[in-house]
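> Structure for this input, please:
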Amino acid sequence: MSTAIRSHSLSLKTHLTLVIVAAALVMSAAMGVRQTFGLFIGPFSFDRGVPVTLIAFAIALHNLVWGFAQPFAGAAADRHGAAPVVAFGAAVFAAGLAIAASASSGWALVLGLGVLVGIGISCTSFGVVLTAVGRVATTEQRSLAMGIASAGGSLGQVLMVPLAQAVRLSAGVSTSLLVLAFVMLIAAPLGILLDRRGARGAAAATSVPAATYDHSPPTSLRDTLAHASRHRGYRLLTLGFFTCGFQLAFIATHLPGYLFLCHMPIGLGATALSLIGLFNMAGSWACGWLGGRFRQQIVLGWLYLIRGATIAAFFLLPKSTVSVVLFAAVMGLTWLGTVPLTSGLVAKVFGTRHLGTLFGVCFLSHQLGSFLGAWLGGFVFDMTGSYSLIWGATALASVFAAALHFPIDDTVVDGTRCMT
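Below you'll find the predicted structure:
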């Protein structure tokens, strides 16, 4: 029996490793491509005559569409597995980039970068990809496994921004966007490795009990959503996630333009976005590790406070290349570490049976914040000629988020947690 147990344990670890690698690669493509959009605001405005407000609206809209589509993408992955959802999303994402590449008007840009990219990224990011990792990992492994997958996914943020910048400078905006579309198509088949049915099949193939998976009594999706809507901790977590989206979308979209206004060296904006992705690799892993050893809501609260202090210091202190690099490094450490902590907390309280849907609903709040962060940055700049008001709001929002997260009750809801 001990040999069978060791063999089964090795099989599960191998499958978990494959899922983590596939998840990292899919998110590297999706999140890396998304991270480049701020680089195209200037060229679309100066070369094609599209108002900054409309470009910012298109980028903001993909966040909003992503948020509304995420619960449906998560539910589809819960029911059918990740493979078809990721393949569909990658194809739609690539189509949106292709339309943007040939867009001759602002509204074509809205359709491509806004609607289609939003639908595509909902199928190729956290709500589908990380939940696949969460289902395969044990309760003890889950936070760290999600953190590792998120960290690996940050590799795309490091690589895609300089790639898009280099191709744009040498061959133009259209070619750069088409190259990014090709990257998304390459990622489409990786969803096969994420399909949770492979892990369940492995568990069923042996007589050794599989404590890794969710063996809770079947609960309808409607009942689970109703219970979650009445759970105070879930409501606080959902409200707090709004701040994360607001901050990240504003910085990712408008940091290059802000640095240009501050007379910083050309290309420093792209460098800063790449550094955010680089340090996010360490930050996501660290947040996943911390979430496995401390209460996840406490880690989230401190993360928001650190992020808010960093934003305030960057805005108030004199600008230099060193200050930009330091800002990008600290922001990267706190960038997407919220995601494994938030999804891990949802899984801890409600189990993994409907994790894709529950996290998707929570993520909708994040994306409402993302929409406002990206769009409001452009709107305020057009109205005032400055980003000062938005920088102040972005810093103060961290205090609001921390106040929401610290009191969250993480007691496991009876009957929804896997029995380990």
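
> When you work out contacts or count neighbours from here on, use the C-alpha atoms and nothing else.
Will do.

> The closest residue in space to residue 71 that isn't next to it in sequence sits in which helix or strand?
Spatial nearest neighbour of residue 71, excluding adjacent residues (Cα to Cα, 6 or more residues apart in numbering): residue 360 at 4.1 Å. Secondary structure assignment for residue 360, by DSSP states H and E: helix 355-384.

> I'd like the next helix or strand past that helix.
That would be, after helix 355-384 and using DSSP H and E, helix 388-405.

> And that next one, what's buried?
Under the neighbour-count criterion of 16 or more other Cα atoms under 10 Å, helix 388-405 has 388, 390-391, 394-405 buried.

> go on, stretch 165-179?
Quick answer for stretch 165-179 (16+ other Cα under 10 Å): 165, 167, 168, 173, 174, 175, 176, 177, 178, 179.

> That stretch: end-to-end distance?
Stretch 165-179 has an end-to-end distance of 11 Å (criterion: Cα to Cα, to the nearest Å).

> And for it, what's in contact with it?
Contact partners of stretch 165-179, identified using Cα atoms under 8 Å, 6 or more residues apart in numbering, comprise 39, 40, 43, 97, 98, 100, 101, 102, 164, 270.

> Over to stretch 339-353?
The contact list for stretch 339-353 (Cα under 8 Å, 6+ apart) reads 78, 126, 130-131, 134-135, 139, 142-143, 146-147, 150, 214, 216, 234, 237, 284, 287-288, 291, 296-297, 299-300, 355, 358-359, 410-413, 416-418.

> Mind giving me the ChimeraX command for buried ones among those?
Buried residues within the contacts of stretch 339-353, by 16+ other Cα under 10 Å, are selected in ChimeraX with:
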select :78,126,130,131,134,135,139,142,143,146,147,150,214,234,237,284,287,288,291,296,297,299,300,355,358,359,410,416,417,418
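
> please give me the structure for this one as well, since I'd like to look at both together:
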Amino acid sequence: MYAATHPAPPKLSMFQVLACGAAVVTLSMGIRHGFGLWLQPITQEMGWTRQSFALALAIQNLSWGVIGVFAGMVADRFGAFRVLIGGALLYALGLIGMALSPTETLFALTTGVLIGAAQAGTTYAVIYGVLGRQIAPEKRSWAMGVAAAAGSFGQFLMVPVEGFLITSLGWQEALLALSAMVLLIVPLAFWLREPRFAGVAPVVRTQGIGAALSEALRYRSFLLLTAGYFVCGFQVVFIGVHLPSYLRDHGLSPQVASYSLALIGLFNVFGTYISGTLGQRMAKRHILAFIYFARAVVITVFLLAPLTAMSVYIFSAVMGALWLSTVPPTNAAVAQIFGVQHLSMLGGFVFFSHQVGSFMGVWLGGFLYDRTGSYDVVWVLAIALGVLAGLINLPVREHPIARGGAAAVA
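Next up is the predicted model:
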């Protein structure tokens, strides 16, 4: 909310925000979605276990979640521009470290901590904060769907590129090439500089960070959304990292794995866009419950059906439609309940739960595989958690929270 003596600062055009925000998410998420392709090349050449590789990516997801809360605070206070610049530089350094780390410890620090911090500053929480502030409420859920669809297109576009780079250059050189590519986020950040953070008009904050976080943590629906997002992280990161190795273990070619991840990305373009659009018309809790229930069904059918290249492609297409389609309704619900003043921070806090789930999914996948020789237990957990997440999203209340008798400012 702005003081009455100051006019509202001008806003960026919707096309500019969507185009640049989508391009940033495409690069950041597209690179990240292909990390599973490096599992076997790195572990085989370095003599490491799958658990050690999985632990580094688990740390990455946890680092992303923890640092994402603080990146959101900085973005809400000073704008996304500075956070995006810092995130891009950390991403490049992390990819270089991933390529050159001689020990498992250094690999965990670079691939895990550095890249996780980079993703915190270059993905949804920060970009959605810009969208929330710059785009009208009646188009907000739709815009978030467009940005999420861009991240999905990034997976469709980047995973085959990463597979090609590994095949043609080698896994180390492929990572060095990506470290240069990710720096394209820097010029894009300049187009996301928000006028309200450039001295056009001072911002009067009606609620401090501590009060906003305390309010959210006391609100049952926020906690339910947060718990559901844990399951989302568990499922998608387990599948994204371990599916290529699962398929190779069952005799399918590396190309099937690459194509499956690309199909997930392609169909997620449609899934996230549709879920964002539906979020303008339907209760977001119903959309989320459907997505989680549907994931449980799809995984069950995939495990019961004979495993062939075609069954993998069908699974990837259907799961892709459900992949990140939780992102727009979850973040739009947070904005609808609490307003946009602290949207990046609150979105980052919800996403922290997602990343704790990601940590558990990717780490348990490696740990239980090394102990049992299969992924069966983790697949069953993914199904059970999907049912649970569907149930806990149903009672979410989406109306704006009342503050002293007034609804939250959208």
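
> TM-score of the superposed pair?
Between these two chains, after superposing, the TM-score reads 0.94 (TM-score structural alignment, normalised by the length of the second structure); 399 aligned residues with a Cα RMSD of 1.9 Å.

> Grab the nearest non-local neighbour of the aligned partner of residue 226 of the second structure in the first structure.
In the first structure, the residue matched to residue 226 of the second structure (TM-score structural alignment) is residue 238. Of all residues not flanking residue 238 of the first structure in the chain, residue 362 sits nearest, at 4.8 Å (Cα to Cα, 6+ apart).

> and that neighbour, how many neighbours?
Here the count is done by other Cα atoms under 10 Å, and residue 362 of the first structure has 26 residues near it.

> Next up, the contacts around it.
Residue 362 of the first structure makes contacts with 234, 237, 238, 241, as judged by Cα under 8 Å, 6+ apart.

> Trace it over to the second structure, please.
When the second structure is aligned by TM-score structural alignment, residue 362 of the first structure is paired with residue 350.

> That match and residue 255 of the second structure, how far apart?
35 Å.

> for residue 113 of the second structure, same thing?
30 Å.

> ok, these two, which is more surrounded?
Taking other Cα under 10 Å, residue 113 of the second structure and residue 255 do not tie; residue 113 has more neighbours (24 against 13).

> What residues in the second structure pair up with stretch 117-124 of the first structure?
Using TM-score structural alignment, stretch 117-124 of the first structure pairs with 115-122 in the second structure.

> what sits up against the matching stretch?
24-25, 28, 59-65, 67-68, 71-72, 83-84, 86-91, 94-95, 126.

> now, which of those residues lie within helices?
24-25, 28, 59-65, 67-68, 71-72, 83-84, 86-91, 94-95, 126 (DSSP state H).

> What residue in the second structure is paired with residue 159 of the first structure?
Aligning on TM-score structural alignment places residue 159 of the first structure opposite residue 157 in the second structure.

> Also residue 45 of the first structure?
Match for residue 45 of the first structure (TM-score structural alignment): residue 43.

> quick one: that match from residue 335 of the second structure, how far?
Distance from residue 43 of the second structure to residue 335 of the second structure, by Cα to Cα: 42 Å.

> Then residue 393 of the second structure?
Distance from residue 393 of the second structure to residue 335 of the second structure, by Cα to Cα: 16 Å.

> Kindly report the same for residue 32 of the second structure.
Distance, residue 32 of the second structure to residue 335 of the second structure, by Cα to Cα: 26 Å.

> Show me the helices in the stretch 201-350 of the first structure, by range?
Taking DSSP state H, counting those that start in this stretch to define them, one finds helices in the stretch 201-350 of the first structure at 221-230, 232-261, 268-291, 296-316, 321-333, 338-350.

> by contact count, what packs against the second one?
Using 3 or more Cα pairs under 8 Å, 6 or more residues apart in numbering; DSSP states H and E, the elements in contact with helix 232-261 of the first structure are helix 52-80, helix 221-230, helix 268-291, helix 338-350, helix 355-384, helix 388-405.

> in the second structure, what residues pair with the fourth one?
Equivalent residues of helix 338-350 of the first structure are located at 326-338 in the second structure, counting by TM-score structural alignment.

> what's the offset of the matching stretch from the middle of its chain?
14 Å (Cα atoms, centre = their mean, to the nearest Å).

> now stretch 49-66 of the second structure
With Cα atoms, centre = their mean, you get 15 Å for stretch 49-66 of the second structure.
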